[in-house]
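*Asks:* Below is the structure, and that's it, no one-letter string:
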């Protein structure tokens, strides 16, 4: 899932949405015999996680990817 980015009012909603996706995918897995992977795309930098309940969100997903492109850009010096 790529939700850019949960606002403070959405902190609980984001986790609930992940939980619902997990439940639906697990139910589908029971029906089809296939395994489904659930991930979410997180922003770079700890300061961006105030609106995500990482502890509970991580329980619902198989892995979390980080937007690495936020770590460097034209604003940088290229040598850091």
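*Replies:* Yep, it's here. As the structure is a prediction and not an experimental result, all values here were calculated from the model.
*Asks:* CA atoms for contacts and neighbours, from now on please.
*Replies:* Noted.
*Asks:* Pull the number of nearby residues for residue 20.
*Replies:* 13 (other C-alpha atoms under 10 Å).
*Asks:* for the helix or strand containing residue 65, packing partners?
*Replies:* If you go by DSSP states H and E, residue 65 is part of strand 63-66. Using 3 or more C-alpha pairs under 8 Å, 6 or more residues apart in numbering; DSSP states H and E, the elements in contact with strand 63-66 are strand 39-42.
*Asks:* Alongside the first one, take a look at this:
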């Protein structure tokens, strides 16, 4: 059994979102994290992006972009 407490993950998303960024994540109860949420402070607000675990199980473990919430953006109202 491995004594490792972290694993290497790589983020993938559309365009420049995630663009292959690698990071170290901690195992949760001995398993890969099913979803990660990262907040970025930007001028005018905070952007929160969500990624979900991909199908592959070898390191680096892929996470696919799921959604983005921009707290600083104006509300979109349909007329």
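*Replies:* Okay, I see it. Source: prediction; values computed, not measured.
*Asks:* TM-score for this pair?
*Replies:* Once superposed, the chains reach a TM-score of 0.24 (TM-score structural alignment, normalised by the length of the second structure), with 44 aligned residues with a C-alpha RMSD of 5.0 Å.
*Asks:* What are the buried residues along the strand holding residue 65 of the first structure?
*Replies:* When neighbours are counted by 16 or more other C-alpha atoms under 10 Å, no buried residue of strand 63-66 of the first structure is found.
*Asks:* Ok, stretch 19-36 of the first structure next?
*Replies:* Result for stretch 19-36 of the first structure [16+ other C-alpha under 10 Å]: buried residues 19, 21, 22, 25, 26.
*Asks:* elements contacting the host helix or strand of the third one?
*Replies:* Counting by DSSP H and E, the element that carries residue 22 of the first structure is helix 11-32. Helix 11-32 of the first structure is packed against helix 54-58, with contacts defined by 3+ C-alpha pairs under 8 Å, 6+ apart.
*Asks:* Now do the helix it packs on: everything it contacts.
*Replies:* 14, 15, 18, 19, 64 (C-alpha atoms under 8 Å, 6 or more residues apart in numbering).
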